[in-house]
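# this one's structure only:
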């Protein structure tokens, strides 16, 4: 069972997540030979204040 966890900044719409889930599932089925019904995807929406890049928070406090 492929289990795919996607961590990204919060703010995507349900429609965007659904489209992404379809595209990723299609890719895993095509390239990894998995059965469609066995592909699990979890979206972990992370608030910008909980991300840092190059030592800087993405959502810097004022």
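Noted; the coordinates are in hand. Worth saying up front: this structure is predicted, and the values here are computed from it rather than measured. Numbers count the residues shown, from 1 in each chain.

# For the rest of this, base every contact and every neighbour count on C-alpha atoms.
Fine.

# can you list contacts of stretch 11-23?
41, 43, 45 (CA atoms under 8 Å, 6 or more residues apart in numbering).

# Below is structure B, check it against A:
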């Protein structure tokens, strides 16, 4: 039974998550020759204060980018 774990930044809507689960399930079925019922997909949403890159939280990166580019630019 394949188990797929995905971590994403919080903020995606239910339709995006549902689509991701369907796409990952389909790819797993095609590539591993298993039934859809055997595939498990676990999506974990992480807040931007608990996700880091380059020594900064994503929250800090967003703030820095907004200051440089203007508040209309939204980094995801």
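The structure has been received and is ready for your questions. All values reported here derive from a predicted model rather than from experimental measurement.

# follow-up on the earlier one: mind giving me the PyMOL select for the contacts of stretch 11-23 of structure 1, buried ones only?
Selection of buried members from the contacts of stretch 11-23 of structure 1 for PyMOL, criterion 16 or more other CA atoms under 10 Å:
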select buried, resi 41
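
# Reformat the contacts of stretch 11-23 of structure 1 as a markdown table; add distance to residue 33 of structure 1 and secondary structure.
Below are the contacts of stretch 11-23 of structure 1 laid out as a markdown table (distance: CA to CA, whole Å; DSSP: H, G, I helix; E, B strand; the rest coil):
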| residue | distance to residue 33 of structure 1 | secondary structure |
| --- | --- | --- |
| 41 | 16 | strand |
| 43 | 22 | strand |
| 45 | 28 | strand |
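
# For the residue lying closest to residue 24 of structure 2 once chain neighbours are set aside, give me its contacts.
Counting by CA to CA, 6 or more residues apart in numbering, residue 24 of structure 2 lies nearest to residue 41, which is 7.6 Å off, once chain neighbours are set aside. Contact analysis of residue 41 of structure 2 by CA under 8 Å, 6+ apart lists 3-6, 21, 24-25.
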